[in-house]
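*Asks:* with the input below, show me the fold.
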Amino acid sequence: MSPTLKAPGGTARATFVTAYSAVTLAQITNALPGALNGTFAIDFRTSGAGLTWIAGMFMMGIVVFELSWGLLGDKFGRKKLLYIGALTSIVGSVLAASAPTTGVMITAQAIGGIGAGILFPISLSMIAAITPDHRARARAIATWAGFLSLGAVVSPVLAGLTSQLFTVPGETPEAPVAFSGWRVAYLVAAVLAVTVMGIAVRAQDVPADRARRLDMAGQATLALGLIALLYSTVQAVDSGFGAWDVVAGYVAGAALLIAFVAIEARSQHPLLHLALFKNRAYAITGIVAVTGMFAFLAIAFSTSVAVGGLALVETWKVGILFVFIQGPAFLLIPVVGWLIHHVAPRWALTGGFALMAVSGFWLSTFRLGTPEQFGGTPWTAFIPPLLLLGIGFALTVGAITAVAINTVDPQHIGMASATTNLLRDLGFALGPVIGSAIAFSLGASAFAAPLAGILNGAGLPAEAAAGLGQVPPLGFLAGWQGVIAEFSGHALAGGAPQAAVEGMVGALNTARPAIQGVAGTSLGQGFQMVYLVAGLAATVSAVLTLFITGGRTAPTADQVAESTEATAEADAEEAAQAAFKTPIAD
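*Replies:* As a prediction, this is how the structure comes out:
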């Protein structure tokens, strides 16, 4: 390895500042939707599928290319790729700040996810390359992890403060908000990205390694396969799992991922070494990386929607709740490092997943979907279980990598670390996607019968009631005026007299409190089930970690150093930090 401390045209200090700023930026943009999903539901008047796309698209932008960015940085230069990542983040943030519709916001999230997906590994590899001493590298990576966790804490605070300070009320019930203050949070992220690019001018770089090869066939099949599966699961939220496009997406996704496995088995330069999964202990670690992180983000997503979107709690209060979720990962970095060093890491995993399970089960008992003034659960009641979730996450997110590399041979440390990161981030992506599919489908089923009773009691004709029965409960909550306008248009187009349509609209407006109350409680039941499923997933993860046995001892610094010569440097450097028992909490 050739350290860049002697490379001309830059300074080590600027390189460190660039890397730490870049990872903070990436994590801020990554975590912003967590505190804003409820607000998005109201502002964009989106469907359940639309809300799921907003929440999940960012993580998919990270996951689908995660195994390639480090290699591309080596091949074309890390500094160049960092510029691309920051510029992409600027585009995504500005587009999000100005998004008028759900579709534009989804596009902004996809662009922003790609930008963050570049910045995460590139910022890490930049500081690893200029710290050839193993102990200095461990300290630098620990600091990098601290700034990453700091971004996770800053993000919900930023979302809450901007929503509170910059929101401009509207003048009519149809337009209650003239300007949503959360948009300023994305503008702040864009300014930070510009700052990162300015600092990076003075950063050091290493010569590009043109010999590195990218597994294009593997990358393409992996990306398209994951996107197809995501598409089907999200579409099922509104269309149902039997819809033709949902079934076709699952078939295509499965075929592409099978092709990915076949390609990787034959590739001389694979993205993923399948032989890793022949190791029983590593395979278990991979499973819990997915199921455990699914549980974490399913609970976080459900809290954002249930508290912000259904209970209509102010965004700044939701931001405070997310500080309790994200804050422990930042505050407990030295504690978790000590635990992993002095206690077998699998016990940290078991304890962490157990705390997450308690959080999920506890939250599943809350009354959801009703504002506090009408008997719903007070927002402050969420603090204790969410604090348990945050502590559990702090214990598990870094320990997963430490356990994974302790179960493989030294020469496979880098690939094991990179693969574990991919599986962990896949779990993050699945949290809101599967959580939405559960909550909105169950909510629609629970909503159908009481809605029909209310509409019949309001005197609406059967055909009119049947048409409104196709509207999902979130539509009545987040887009009442749109529902009324669409209903009126269909009725008039069907030949109903103007007076009759006005009478039906009046009856609907009179029944609005009852309809929205039932819609909220129905969706609340759906999110109660998500909490329960997340608790079960965390419980399974905790139990599985008890069977991680037979792992070798932690790799030595020399073994890690040897592994860096044969693996992508971004992956190898994360392995180095795990060898020194300093978890990366991303």
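*Asks:* every contact and neighbour count from this point should use C-alpha atoms.
*Replies:* Fine.
*Asks:* residue contacts, residue 44?
*Replies:* 100-102, 478 (C-alpha atoms under 8 Å, 6 or more residues apart in numbering).
*Asks:* how many neighbours does residue 553 have?
*Replies:* 12 (other C-alpha atoms under 10 Å).
*Asks:* which non-adjacent residue is nearest it?
*Replies:* residue 406 (6.1 Å; C-alpha to C-alpha, 6 or more residues apart in numbering).
*Asks:* just confirm the one you found contacts residue 551, I think it does.
*Replies:* Yes - using C-alpha atoms under 8 Å, residue 406 is in contact with residue 551, at 5.7 Å.
*Asks:* with neighbour numbers in mind, choose between those two.
*Replies:* residue 406 (23 against 17).
*Asks:* tell me the contacts of residue 90?
*Replies:* 112, 189-191, 193-194.
*Asks:* now do 10 Å
*Replies:* By C-alpha atoms under 10 Å, 6 or more residues apart in numbering, residue 90 lies in contact with 84, 96, 111-112, 115, 186-194.
*Asks:* again with residue 223
*Replies:* 60-61, 63-66, 253, 256-257, 260.
*Asks:* following up with a second sequence; could you model it the same way so I can compare the two?
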Amino acid sequence: MTTTLTPQLRAGRREWVGLAVLMIPVLLISIDNTVLGFAIPAISTGLHSTGVQLLWIVDIYPLMLAGLLVAMGSLGDRVGRRKLLIVGASGFGAASLLAAFSTSAEMLIIARALLGLFGATLMPSTLSLIRNIFDHDKDRRIAIATWAAMFSGGAALGPILGGILLEHFHWSSVFFINLPLIALFIPAAAVLLPESRDPNPGRFDPFSIVLSMLALAPLVYAIKHSMSEGIDILFWASLSVAVVAGASFVLRQLATPNPMLDVRLFANRVFTSAVASNLLSVMGLAGFLYFGTQLLQLVLGLSPVEAALVLTPGLATSIAAGYLAVPIVARFEPRVVVPCALVLNATGMGIVAFTPDHSVAGMMLAFLILGIGLGTAEVITNDLILAAVPARKAGAASAISETAYEFGSVLGTTVLGGLSTFVYGSALQSAIGDRAGRSEFDTLGSALEQAERMSAAAGDRITEAAVSAFDLGVQWAAGAAVVLVLIAAVLTSFGLKGAGRLMPGANAEAGEEAAEEAGAQRSRT
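*Replies:* Okay, here's the model as predicted:
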């Protein structure tokens, strides 16, 4: 049997303008994922939040994203990806206003949860629309490089914007930056983006959504609880719920003809390796941004704007590396380029982990090297993820990719942030005794604020002990990040074997399926 493949058409001006429009929600999501970095000290003192509440304020947003991305990707396949983008952007704006006017830690956690809910409606549609808009391989890789550059660049831009705003305004100002972007996006999307949906999506599965949330939320809670309270019955109960719900979710997807998440995609070794690489490398980035922004301000004494400028070179190199990855991967196999990029990522973390005395120059160098590695790896792995599936499965593949990214962000803050908090608390207790167990010493920001109320001698002792304890926590967390990213490098060096040969085959498969679908459509007509 001979199959005639449809020629790949190069993108025109409308497609590239459409890509620019799609970058607005990407920036919204990625900036909001990290914009609280420099606001953490101000929030901890302004809302009098505990250490656990502070972690939930940061984590609830990517947790909701990770738990709902697959569901919203499935919903977009049914109702239309452009329509879901517009609805999600409107809700995102309303939730931003609620967050900006929060008067308690609990209110801010709820607002951040709503931001995650509506953010989940935005992300799957962006990458799947790219897969459907850009037919030509080279155009698609440039578009994905732009997507990845905006994602990683936006993640780094979040703390920078936050730092600049906090230098002049209240911490709530970090949420107002969403509103002008949303006002620009909604009319532009309605005019410039094509509607796209799965022609045969199957039924919507609410029970699978519940199972996915029951798998993720208790897992994150178990990790957080173990860091603050140790391993007890509540830890094991939460972990058991997560394991049972996760196994039930997988079995349900395997038994469904049109699953919400096609877990069979993980049978593809290249696909699985690329997803795992995304998750582990983003864990390192999220951890760095969580403790690094506090270290720059509270330990090294920089203002928010000064601390933001320290991260600027890393932002620039991350974006540049994303675009440079396109010609590099055309010359070298992904199984070589991706592990090398991840080793650079680990090197940046290693500077933080193994430097006895942290400095501004050291932090700038660390983030710059990390940015090069992350920007390179993200573009290549996301292209591999999309190229490994036919176009009709682009929504499922992009949802899995983004779920890995967001869940990596959750785990980075939970595991690495939790580890730094645990080491900080233990070291502080060793230095000042049982006083460290009081809520005003839960975070470095609140401990320093408490020290200011004491006598000079007692305040200096508390400040020195708290800073030393936090510094030790950062070193432990950065060391753990090095291990995680090196594991990702080893996995991809083996898992991406044959990736260069797979990509053309995958595109051929996509073309063949498209031809078959077109033939079936003509037969029905």
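*Asks:* hmm, back to that, which of the contacts of residue 44 of the first structure line up with contacts in the second structure?
*Replies:* Mapped onto the second structure and checked by both residues aligned by TM-score structural alignment, their matches' C-alpha atoms under 8 Å, those keep the contacts 100-102.
*Asks:* residues shared between the contacts of residue 406 and residue 551 of the first structure?
*Replies:* Between them, residue 406 of the first structure and residue 551 share the contacting residues 281-282, judged by C-alpha under 10 Å, 6+ apart.
*Asks:* tell me which stretches of the stretch 401-525 of the second structure form helices.
*Replies:* Secondary structure of the stretch 401-525 of the second structure (DSSP state H, counting those that start in this stretch): helices at 418-432, 444-452, 456-495, 499-524.
*Asks:* possible to save these as CSV with distance to residue 326 of the second structure?
*Replies:* Listed next are the helices of the stretch 401-525 of the second structure as CSV, based on distance: least, C-alpha to C-alpha, whole Å:
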stretch, distance to residue 326 of the second structure
helix 418-432, 36
helix 444-452, 42
helix 456-495, 18
helix 499-524, 13
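*Asks:* so which strand or helix has the aligned partner of residue 41 of the first structure in the second structure?
*Replies:* Residue 41 of the first structure maps onto residue 44 in the second structure when the alignment is built from TM-score structural alignment. Element membership for residue 44 of the second structure (DSSP states H and E) is helix 40-46.
*Asks:* picking up where we left off before, buried ones among the contacts of residue 44 of the first structure?
*Replies:* 102, 478 (16 or more other C-alpha atoms under 10 Å).
*Asks:* identify those among the contacts of residue 44 of the first structure that sit within helices.
*Replies:* Within the contacts of residue 44 of the first structure, residues falling in helices by DSSP state H are 102, 478.
*Asks:* and which of the contacts of residue 44 of the first structure is nearest residue 311 of the first structure?
*Replies:* Distances from residue 311 of the first structure to these, taken as C-alpha to C-alpha, are shortest for residue 478 (11.9 Å).
*Asks:* in the second structure, what sits opposite the closest one in the alignment?
*Replies:* Checking TM-score structural alignment: residue 478 of the first structure goes with residue 445.
*Asks:* now, the contacts of residue 223 of the first structure that are in helices?
*Replies:* If you go by DSSP H, those have 60-61, 63, 66, 253, 256-257, 260 in helices.
*Asks:* let me know the closest of these to residue 499 of the first structure.
*Replies:* Among these, residue 60 lies closest to residue 499 of the first structure (C-alpha to C-alpha), at 49.3 Å.
*Asks:* what does the closest one align to in the second structure?
*Replies:* Residue 60 of the first structure maps onto residue 63 in the second structure, by TM-score structural alignment.
*Asks:* for that match, grab the count of nearby residues.
*Replies:* 27.
*Asks:* what's the nearest residue to it if we skip its chain neighbours?
*Replies:* residue 410 (5.9 Å).
*Asks:* correct me, but the one you found touches residue 116?
*Replies:* No - between residue 410 of the second structure and residue 116 there is no contact, the gap being 11.8 Å when judged by C-alpha atoms under 10 Å.
*Asks:* and for those two, which residues touch both?
*Replies:* With C-alpha under 10 Å, 6+ apart as the test, residue 410 of the second structure and residue 116 both reach 33, 59-66.
*Asks:* and the gap between residue 77 of the first structure and residue 209 of the first structure?
*Replies:* 8 Å (C-alpha to C-alpha, to the nearest Å).
*Asks:* follow-up on the earlier one: between the ones in helices among the contacts of residue 223 of the first structure, which sits nearest residue 349 of the first structure?
*Replies:* Once C-alpha to C-alpha is applied, the member of those that ends up nearest residue 349 of the first structure is residue 63, at 22.4 Å.
*Asks:* rewinding a little: show the contacting residues for the match of residue 60 of the first structure.
*Replies:* 56, 69, 112-113, 116-117, 213, 216-217, 220, 403, 406-411.
*Asks:* where along the first structure do the strands fall?
*Replies:* Taking DSSP state E, the strands of the first structure run over residues 168-172, 175-179.
*Asks:* and for the last one, what's in contact with it?
*Replies:* Strand 175-179 of the first structure is contacted from outside by 42-43, 163, 166-172, 481, using C-alpha under 10 Å, 6+ apart.
*Asks:* ok, those vs residue 440 of the first structure, which is closest?
*Replies:* Nearest member of the contacts of strand 175-179 of the first structure to residue 440 of the first structure, counting by C-alpha to C-alpha, is residue 42, at 15.7 Å.
*Asks:* doesn't residue 308 make contact with that closest one?
*Replies:* Yes - judged on C-alpha under 10 Å, residue 42 of the first structure makes contact with residue 308 at a distance of 9.3 Å.
*Asks:* picking that back up, residues contacting the nearest residue to the match of residue 478 of the first structure once chain neighbours are set aside?
*Replies:* Counting by C-alpha to C-alpha, 6+ apart, residue 445 of the second structure lies nearest to residue 41, which is 5.2 Å off, once chain neighbours are set aside. Residues counted as contacts of residue 41 of the second structure (C-alpha under 10 Å, 6+ apart) are 54, 171, 293-294, 297-298, 443-446, 449.
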